[in-house]
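Peer 1: give me the fold of what follows.
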Amino acid sequence: MTIGAVFLLISGNISPTEALNAIDWNVIAYLFGVFAISHALFASGISEKVGNWICAESRSIPQILLFFILFVTVVSAVLTNDAAAAIGTPIAIAIAASLRIAAALPLIALCVSVTVGSMFSPVGNPQNLLIVADGHFKNPVGVFLEWLAVPGLISLAFTLVWFWYCFARTPKGDAPEHVVPDSQTTRRWPALLASGLLCVLVVADSLAHETGWIPDLPLGALSLIAAAPLFAFSSHRLQLVKEVDWHTLIFFVSMFIVTGAVLKSGALQEWLSPWHDQLGEPLFVTSIAFFGSQVFSNVPLVEIYLNLLEDHNTATLMLLSGISTLAGNLFILSAASNVIIVQQSEKHGVTPFQFWQFTRYVLPVTIVSIAACVLWVGFLRTISG
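Peer 2: Next up, the predicted model:
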């Protein structure tokens, strides 16, 4: 993505000023704060502590899966899917060790839970952040819960049942050792304070904006405010900055430049001109969001689609959000969180899943979750007129 952005700048397809204006710095600021919080949680041993609690000897497979899926869902909804992927990987490895099975299946369950869990919240994933930044919701938290909580819960319920079945059929044998995080000396309370503060600020800002109590604050500002205790009270500030996921931040900066150049060229608008009047149609949105996410990845797809849409009604935006998110449950490369889990697994010395192995396990969840999302959004669209 960065090579593409540099090429476009050098070739003059987009000027430096236009490139800077194309970057959504609000999204970049939000991700920076969230990545700092997620690393602080990991470094303080939160993942290890939660993993040990979930894998208590008295728990059955359904209980382990239930607590694991619920924890990952909450973290994904509050701290974005990418952060949940990093925090949840050592827990998935701990589950594999506890059940004496290969790590691949718990890691795939983590991928699915991270993706589905990010549906519930306007800050659950980067494409949701782009849709919220589009500025058409007075109460983003309420809107996402109203339109996507039901298909999200259906998807999580099916995920629980499906992976319970898969776990029960998996032969026991050699399992990975649970790798303890490198640093256990970081104080825990700043990370917990920052996480709680972020959750409170996002919800309070959404409610206050709807009632008009205070001016709306950008999500990026809320994230930086929430992360402030980490830098104020942490004894590892430089390490915290170093461990922020700079690769992902650079990807997003470059992605904004590339999509800005694409939109400036008018080529995409010309290509889609025969279907211009259908861009808001449910079937068209579903098809483009799902299949386009496999080709372009869901985040740049949503960024481009938002710029092409004329009618930004709630039903269309929620369908775009839900389908582009769930599209991540098809291939490993369909969502950045999947790749992060692969990278984190290898970092812990564990062999993750294979390409087609991943698709084979997630395909049933994908079918059920896409159907639930389309039907529920279609139902709400009908009754809302």
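Peer 1: only C-alpha atoms for contact and neighbour calcs from this point on.
Peer 2: Will do.
Peer 1: how about the nearest residue to L363, chain neighbours excluded?
Peer 2: The shortest distance from L363 to any non-neighbouring residue, by CA to CA, 6 or more residues apart in numbering, is to L330 (6.1 Å).
Peer 1: how many neighbours does the one you found have?
Peer 2: Summarising burial for L330: neighbours were counted as other CA atoms under 10 Å, giving 23.
Peer 1: was I right to think it contacts P364?
Peer 2: No: distance between L330 and P364: 9.6 Å, which falls outside the contact criterion (CA atoms under 8 Å).
Peer 1: between the two, what contacts are shared?
Peer 2: Listed as contacting both L330 and P364 by CA atoms under 8 Å, 6 or more residues apart in numbering is no residue at all.
Peer 1: quick one: contacts for S337?
Peer 2: When the contact criterion is CA under 8 Å, 6+ apart, the partners of S337 are N81, D82, A85, C111, V114, T115.
Peer 1: show me how to select, in ChimeraX, the buried members of those residues.
Peer 2: Taking 16 or more other CA atoms under 10 Å as the burial criterion, the selection of buried members of the contacts of S337 in ChimeraX is written as:
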select :81,82,85,111,114,115
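Peer 1: which two of the contacts of S337 have the greatest separation?
Peer 2: Spatially, the most separated pair among the contacts of S337 is D82 and C111, at 10.0 Å (CA to CA).
Peer 1: and stretch 294-313, how far out from the chain's middle?
Peer 2: Here the centre of stretch 294-313 is set off from its chain's centre by 16 Å, with CA atoms, centre = their mean, to the nearest Å.
Peer 1: and the closest residue to T89 other than its chain neighbours, what element?
Peer 2: Here the nearest residue to T89 in space, its sequence neighbours aside, is I341; by CA to CA, 6+ apart that works out to 6.1 Å. Assigned by DSSP states H and E, I341 belongs to helix 336-347.
Peer 1: try V114
Peer 2: Following DSSP H and E, the helix or strand that holds V114 is helix 104-117.
Peer 1: next helix or strand past that helix?
Peer 2: As assigned by DSSP H and E, the chain's next helix or strand after helix 104-117 is helix 126-133.
Peer 1: tell me what the next helix or strand after that next one is packed against?
Peer 2: Elements were assigned by DSSP H and E; along the chain past helix 126-133, the next helix or strand is helix 140-169. With contacts taken as 3 or more CA pairs under 8 Å, 6 or more residues apart in numbering; DSSP states H and E, helix 140-169 sits against helix 61-79, helix 104-117, helix 189-211, helix 314-326, helix 355-383.
Peer 1: another for comparison:
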Amino acid sequence: MKLASIHKVLLGSVAFGTFWMLAVFPAVPFLPIGRTAGSLLGAMLMIIFHVISPAQAYDSIDLPILGLLFGTMVVSIYLERANMFMHLGRLLSWKSRGGKDLLCRVCLVSAFASALFTNDTTCIVLTEFVLKLARQHNLPAKPFLLALASSANIGSSATPIGNPQNLVIAVESKISFLKFFFHIAPAMLIGVVVNIVIILCMFWKDLSGKSKEDRIEEGVVEDEDVISHKFSPARMSHMSPPPEELTAMHGAPDMQWCLTEEELILKVSVYVVAIGMLVALLMGLDMSWTAITAALALMVIDFRDAGPCLDKVSYTLLIFFCGMFITVDGFNRTGIPSAFWNFMEPYARINHTSGVIVLSLVILLLSNLGSNVPTVLLLGGQVASSAAAISPGAETRSWLILAWVSTVAGNFTLLGSAANLIVCEQAHRSQTHGYNLSFWEHIVFGVPSTIIVTAISLPLIKEY
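Peer 2: Next up, the predicted model:
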């Protein structure tokens, strides 16, 4: 695509820049409207400036991605109602040998969960839980929040349903679920281990908690409070919700399950449906409709008003993605991304090691300038077309490299991944265990972790 007219390029850049600024700094003094409103503002400016038409804006919204996110969030809500957190709390705390052991468990659990239920959903579900766990052991929240976000991002790379950009890649490339998994799983496993080592090295002295007796004397949260944790939806806002909203989010009495035979049947059904969803995905069925079908099946099996569960879905996150899709498509129509790729393409061919390095650097840069999903939307087709000229195997490898690097690149800065933003917002919003994870606190860890994990694991993604 050639560069558009000068006024379209300038106005499109202004709209995209507005979106980017509010995504990084949602509470800027002159426009403290938050990330969700910021994404809608960017989309609206694209239309007002005639960079994109209203019809094109609607067409740019990727419904399969929104459907997958919605479905997995609903399934996660029902899994929480089936006491998933109680079992998870026991798993993380069982015979724990201190902060270092606990951090390793958080990394492994979040990586595994993200591969199955997306990194965004994992971070939505686990952030406040991890805050409680850290406080229970009298440990600082920062290493655990960084461990959760970074491991969730790395773990999500292993499957097409692990994150939104992987879903885009799976749909566009038509790579099957199993093929995608077997190609990226080795890099993911090595990446998780390397990331754990980096976190332990950076926070070794901080990961030593006090004895249980000392924690009780200081009023630190106890086991029962951790395992009784309730799911609360992500709010893509820099403001904390009012107390009455917190009460609703953490569950009113009518949301609790009674200890009856009917409850046991329902709980078993929840796990059976969740496993069935994974089996269907492995069979190659449509990922979005599989997740939505599983969500609706759980609502029917529950046999009660689904409103309270649906209220917990993070609609602000879904709206954020809608605005982002429109903004990115508008920016793509300015021709700037295409011009950039045309300049870099001769140096980024994956049949040479230097080309793979250049391509990875380009993906890393763009993923942190405009997030990883927009990067895949902007570059995916062009990168694949360039690789297809080499061989069909090279085309498949280019998609997998794009999936791996764009996912790991999410750990570079807070803006690199929506999962990072979710952890940041959820932690800041918590009324009882809140922690403000700043942009700079994250980048001190994110830069070395991203570079080292990418460099060590990238050679494992080969052409088969």
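Peer 1: quick one: TM-score?
Peer 2: The TM-score (TM-score structural alignment, normalised by the length of the first structure) is 0.86; 367 aligned residues with a CA RMSD of 2.6 Å.
Peer 1: about what we covered before: the second structure: matching residues for the helix holding V114 of the first structure?
Peer 2: Aligned by TM-score structural alignment, helix 104-117 of the first structure falls on residues 142-155 of the second structure.
Peer 1: which non-adjacent residue is nearest N128 of the first structure?
Peer 2: Counting by CA to CA, 6+ apart, P122 is the residue found nearest to N128 of the first structure once chain neighbours are left out, at 5.3 Å.
Peer 1: count of residues packed around the one you found?
Peer 2: Around P122 of the first structure there are 29 residues (other CA under 10 Å).
Peer 1: hang on, isn't it packed against D134?
Peer 2: No: if you go by CA under 8 Å, P122 of the first structure and D134 don't touch, sitting 11.6 Å apart.
Peer 1: how near is the residue nearest to L363 of the first structure to L65 of the first structure?
Peer 2: 21 Å (CA to CA, to the nearest Å).
Peer 1: what do you get for G33 of the first structure?
Peer 2: For G33 of the first structure, the distance to L65 of the first structure (CA to CA) stands at 29 Å.
Peer 1: ok, P218 of the first structure next?
Peer 2: Distance of P218 of the first structure to L65 of the first structure, given as CA to CA: 36 Å.
Peer 1: neighbour count winner among these two?
Peer 2: L65 (25 against 16).
Peer 1: which residues does S417 of the second structure contact?
Peer 2: When the contact criterion is CA under 8 Å, 6+ apart, the partners of S417 of the second structure are N153, S371, N372, T407, A409, G410, N411.
Peer 1: pick out the most distant pair among these.
Peer 2: N153 and S371 (12.7 Å).
Peer 1: overlap in contacts, the two.
Peer 2: In contact with both N153 of the second structure and S371: G410, S417, using CA under 8 Å, 6+ apart.
Peer 1: name the residues of stretch 379-392 of the second structure that are buried.
Peer 2: Within stretch 379-392 of the second structure, the residues scored as buried using 16+ other CA under 10 Å are L379, G380, Q382, V383, A384, S386, A387, A388.
Peer 1: any chance of these in JSON lines with secondary structure as columns?
Peer 2: Compiled in JSON lines, these are given as follows (DSSP: H, G, I helix; E, B strand; the rest coil):
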{"residue": "L379", "secondary structure": "helix"}
{"residue": "G380", "secondary structure": "helix"}
{"residue": "Q382", "secondary structure": "helix"}
{"residue": "V383", "secondary structure": "helix"}
{"residue": "A384", "secondary structure": "helix"}
{"residue": "S386", "secondary structure": "helix"}
{"residue": "A387", "secondary structure": "helix"}
{"residue": "A388", "secondary structure": "helix"}
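Peer 1: from these, pick the one nearest T293 of the second structure.
Peer 2: Nearest to T293 of the second structure out of these is G380 (CA to CA; 28.3 Å).
Peer 1: next, count neighbours for I87 of the first structure.
Peer 2: Other residues near I87 of the first structure number 26, with proximity taken as other CA under 10 Å.
Peer 1: same question, the one 4 residues further on
Peer 2: When neighbours are counted by other CA under 10 Å, I91 of the first structure registers 28.
Peer 1: so what's it up against?
Peer 2: Taking CA under 8 Å, 6+ apart, we find I91 of the first structure in contact with S47, E48, V50, G51.
Peer 1: which stretch of helix or strand covers the second one?
Peer 2: The secondary structure element spanning E48 of the first structure is helix 46-54 (assigned by DSSP H and E).
Peer 1: now do that helix against helix 189-211: the angle between them, please.
Peer 2: Orientation check (axes from the mean of the first three to the mean of the last three CA atoms, to 10 degrees): helix 46-54 of the first structure against helix 189-211 gives 90 degrees.
Peer 1: so which elements touch helix 46-54 of the first structure?
Peer 2: With contacts taken as 3+ CA pairs under 8 Å, 6+ apart, helix 46-54 of the first structure sits against helix 61-79, helix 81-99.
Peer 1: how far apart are that helix and its match in the second structure?
Peer 2: In the superposition with the second structure, the average deviation recorded for helix 46-54 of the first structure is 2.4 Å (mean CA distance after the TM-score superposition for the first structure).
Peer 1: quick one: buried residues of that helix?
Peer 2: Counting neighbours by 16+ other CA under 10 Å, one finds that the buried residues in helix 46-54 of the first structure are I46, S47, E48, V50, G51, I54.
Peer 1: any idea what the fifth one aligns with in the second structure?
Peer 2: Here G51 of the first structure is matched to G89 in the second structure, going by TM-score structural alignment.
Peer 1: ok, its match touching D225?
Peer 2: No: shown here, G89 of the second structure and D225 do not form a contact pair, counting by CA under 8 Å, at 9.8 Å.
Peer 1: residue in the second structure matching S287 of the first structure?
Peer 2: Aligned against the second structure by TM-score structural alignment, S287 of the first structure finds its counterpart in L361.
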